[in-house]
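> Give me a 3D structure for the following:
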Amino acid sequence: MTDTMRAIVLDAPGPPDALTIRELPVPTPAAGWVLIEVKAFGLNRSELHTRQGLASGVTFPRVLGIEAAGVVAQCPGGEFPVGHQVVTMMGGMGRTFDGGYAEYTCVPASQVIPFASDLEWSTLGAVPEMLQTAYGSLTVGLDSRPGQSILIRGGTSSVGMAAAVLAKQRNMTVLSTTRRANKLAALTDVGVDHVLIDDGNVARQVRDILPAGV
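As a prediction, the model looks like this:
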């Protein structure tokens, strides 16, 4: 492992060219922290807000990025084996400490999630925050239960598709909307029970299927 890394740094809020690629020292993890070699990271509206100066609690200069996927490079506390696939997200990443827009990121072990997958890193990099958004909405946000029904607007978005899969795993009846009829198969393939073509009157379509609503 080298002593330096490339990272995308924001010195202060500004236009897109305020983001600059620089060589920085590779962070040294303390006990309870994990150094991750970043293989991929997702882009989120949160980072746009940070660049535009709309996010609170951000200190500068800062390496942005609220999520990352990669492998464990160093773990002085022994929580995870070196080389193991992991993802991390949120918890101050890219706000109060440097985030995933770099070749390495150092995060608390408590926000590292191990996994094993043969998927390409370009796919895995898009998963953490997207999946957490869908899962958190179903659990913390809605407290959804087996046997209930749910209407997912924007069903063919990544969050919408993930929410449908997770809802079916919870034995829920899933209704999803799309504006395009050629997306119907994509939704039924992930288990959606009822695909609604958004014609501006989704409520009527829902009532036709579930008179009591979702």
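> all contacts plus neighbour counts: C-alpha atoms, from now on.
Fine.
> which ones are touching the residue most central in space within the chain?
Centroid-nearest residue in the chain: Glu129, 1.2 Å away (criterion: CA atoms, centre = their mean). Glu129 sits next to Gly42, Glu67, Met89 when contact means CA atoms under 8 Å, 6 or more residues apart in numbering.
> That one: what secondary structure?
Classification of Glu129 by DSSP: H, G, I helix; E, B strand; the rest coil places it in helix.
> one more to put side by side:
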Amino acid sequence: MKAALVYKAGGPDVFVIEDRPIPKLKTGWSVIKVLGFGINHSEIFTRQGLSPSVTFPRILGIECVGEVVETQAPHLKPGQRIISIMGEMGRAFDGSYAEYTLLPDEQIYPVKTELPLEKLVALPETYYTAYGAFKNLQIKAGDTTLIRGAASGVGLAMLDLIKAQFPQNEVFGSSRHLEKRKTLQKCGYDGIILDKDNVLQTDLTFDKILELVGPSSIKDSFNHIKEKGVICSNGQLGGRWFLEDFDPIMDLKNNSYLTSFYSGNVSLKKLQEMLDYVAAFQVPVHVEKIFKLDEITEAHAYIESKESFGKIIVLT
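As a prediction, the model looks like this:
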């Protein structure tokens, strides 16, 4: 099989495309043919050597859509279409940046869907994360929402999820690059706000805020939340992992609420619920760019560039 390996931390050019043996079946694990996967910012952090538990060489990739090839698991059978995400995939053991992968049975989820492959591949990590945040934010009709990190894959997924069920709800986005404003508004945003040095250049306030920039900007987000509003922090696009110098009494302003969602909180029931929501409300699943496995360097370079926009997938 073909696989993309990282032997040492570095930039997008550290990937090495190799021919390797297809993994062999072992007890408690199944062999999966990878049909495609999305590229995620956490994989960029790992490639850069910023995931302390990861050792190289490693095949990255924390998600995939695939088919069961070999298995001993009673809930699986060869030929089934499956989704797998998280569970130390691509970190403690080799992940999805390959034509085949060996995965623990407990994190292989056989799903029922009629979505075309490229749309299904765009869903697992990105739309699942957005859907979890959508539920924790308790989005309802009439809410005004800010998506902080508007051009990111999760940000655009959240926009799609909200507008599909609540087309009259106003959804604003923030961006560090206002040259993306027209493109973002074409995607459905009602307005784009400049995020300058992690400070929103507006006096607007919102019922709900999806905080994807993370610890580097979350305190400023509380300056823009309405009474009884909710902020969901589930991204770290700002490059900071932890929130320091945070006083809950003073910083949780306007009797507001702080929640989060972690895509590692996954089950077949929750994944299928997300897929059913996409089908029921005819959510438009946007795929910005599609790469091949041997173009993984170009894919990583793109997602790190100023031109990066939306969900990037690889079809094997």
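> measure the equivalent of the residue nearest to the centre of the first structure over in the second structure to Ala9 of the second structure for me?
Under the alignment (TM-score structural alignment), Glu129 of the first structure pairs with Glu125 of the second structure. In this view, Glu125 of the second structure and Ala9 of the second structure are 23 Å apart by CA to CA, to the nearest Å.
> Gln138 of the second structure now?
39 Å.
> more crowded one of those two?
Ala9 (17 against 11; other CA atoms under 10 Å).
> Would you check that the more buried one makes contact with Ser51?
No - if you go by CA atoms under 8 Å, Ala9 of the second structure and Ser51 don't touch, sitting 10.1 Å apart.
> so Ala134 of the first structure, which of the three states?
helix.
> Pull the contacting residues for it.
By CA under 8 Å, 6+ apart, the neighbours of Ala134 of the first structure are Val159, Gly160, Ala162, Ala163, Leu166.
> As a check, name the ranges of all strands in the first structure.
4-10, 19-25, 33-40, 62-63, 67-74, 85-89, 104-108, 112-114, 149-152, 173-178, 194-197 (DSSP state E).
> Just put those strands in JSON lines and tack on mean neighbour count.
Formatted as JSON lines, the strands of the first structure follow (neighbours: other CA atoms under 10 Å):
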{"stretch": "strand 4-10", "mean neighbour count": "19"}
{"stretch": "strand 19-25", "mean neighbour count": "14"}
{"stretch": "strand 33-40", "mean neighbour count": "24"}
{"stretch": "strand 62-63", "mean neighbour count": "24"}
{"stretch": "strand 67-74", "mean neighbour count": "26"}
{"stretch": "strand 85-89", "mean neighbour count": "23"}
{"stretch": "strand 104-108", "mean neighbour count": "26"}
{"stretch": "strand 112-114", "mean neighbour count": "17"}
{"stretch": "strand 149-152", "mean neighbour count": "20"}
{"stretch": "strand 173-178", "mean neighbour count": "22"}
{"stretch": "strand 194-197", "mean neighbour count": "20"}
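> out of these, nearest to Glu120 of the first structure?
Glu120 of the first structure lies closest, by CA to CA, to one member of the strands of the first structure: strand 33-40, at 9.6 Å.
> how much does that closest one stray from the second structure?
On superposition with the second structure, the mean distance recorded for strand 33-40 of the first structure (mean CA distance after the TM-score superposition for the first structure) is 1.3 Å.
> In the second structure, what range does that strand match?
With TM-score structural alignment as the criterion, strand 33-40 of the first structure aligns to 29-36.
> can you pull the buried residues of stretch 124-137 of the first structure?
Neighbour counts over stretch 124-137 of the first structure (16 or more other CA atoms under 10 Å) mark Leu124, Gly125, Ala126, Val127, Pro128, Glu129, Met130, Leu131, Thr133, Ala134, Tyr135 as buried.
> Now flag whichever of these is closest to Glu79 of the first structure.
Once CA to CA is applied, the member of those that ends up nearest Glu79 of the first structure is Pro128, at 19.7 Å.
> Confirm for me that the closest one is in contact with Ile66.
No - Pro128 of the first structure lies out of contact with Ile66 (CA under 8 Å); the separation is 9.7 Å.
> what's the overlap in contacts for the two?
Met89.
> how about the buried residues of stretch 124-137 of the first structure in CSV, adding distance to Ser117 of the first structure?
As requested, those are arranged in CSV below (distance: CA to CA, whole Å):
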residue, distance to Ser117 of the first structure
Leu124, 9
Gly125, 12
Ala126, 14
Val127, 12
Pro128, 13
Glu129, 17
Met130, 17
Leu131, 15
Thr133, 20
Ala134, 20
Tyr135, 19
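> of all those, which comes closest to Thr177 of the first structure?
Closest to Thr177 of the first structure, out of all of these and judged by CA to CA, is Ala134, at 15.7 Å.
> measure the closest one to Gly77 of the first structure for me?
Ala134 of the first structure is 31 Å from Gly77 of the first structure, by CA to CA.
> Under the alignment, what does Gly95 of the second structure map to in the first structure?
In the first structure, Gly95 of the second structure lands on Gly99 (TM-score structural alignment).
> neighbours around that match, how many?
28.
> can you point me to the longest helix in the first structure?
When the first structure is parsed with DSSP state H, its longest helix is helix 158-169.
> tell me the average deviation of that one from the second structure after fitting.
Helix 158-169 of the first structure sits 3.5 Å off on average (mean CA distance after the TM-score superposition for the first structure).
> Mind listing residues that contact that helix?
130-131, 133-135, 138, 150, 152-155, 173-174, 176, 187, 190-192.
> For that helix, which residues meet the burial criterion?
Those would be Val159, Gly160, Met161, Ala162, Ala163, Ala164, Val165, Leu166, Ala167, Lys168, for helix 158-169 of the first structure by 16+ other CA under 10 Å.
> And the third one, how far from Gly154 of the first structure?
Same thing as Met161 of the first structure. When Met161 of the first structure is compared with Gly154 of the first structure (using CA to CA), they lie 9 Å apart.
> One more: the last one?
Note on Lys168 of the first structure: its distance to Gly154 of the first structure, by CA to CA, is 17 Å.
> Check the fifth one too.
Ala163 of the first structure sits 11 Å away from Gly154 of the first structure when distances are taken as CA to CA.
> My understanding was that Arg51 of the first structure contacts Ala12; is that so?
Yes - if you go by CA under 8 Å, Arg51 of the first structure and Ala12 touch, sitting 7.5 Å apart.
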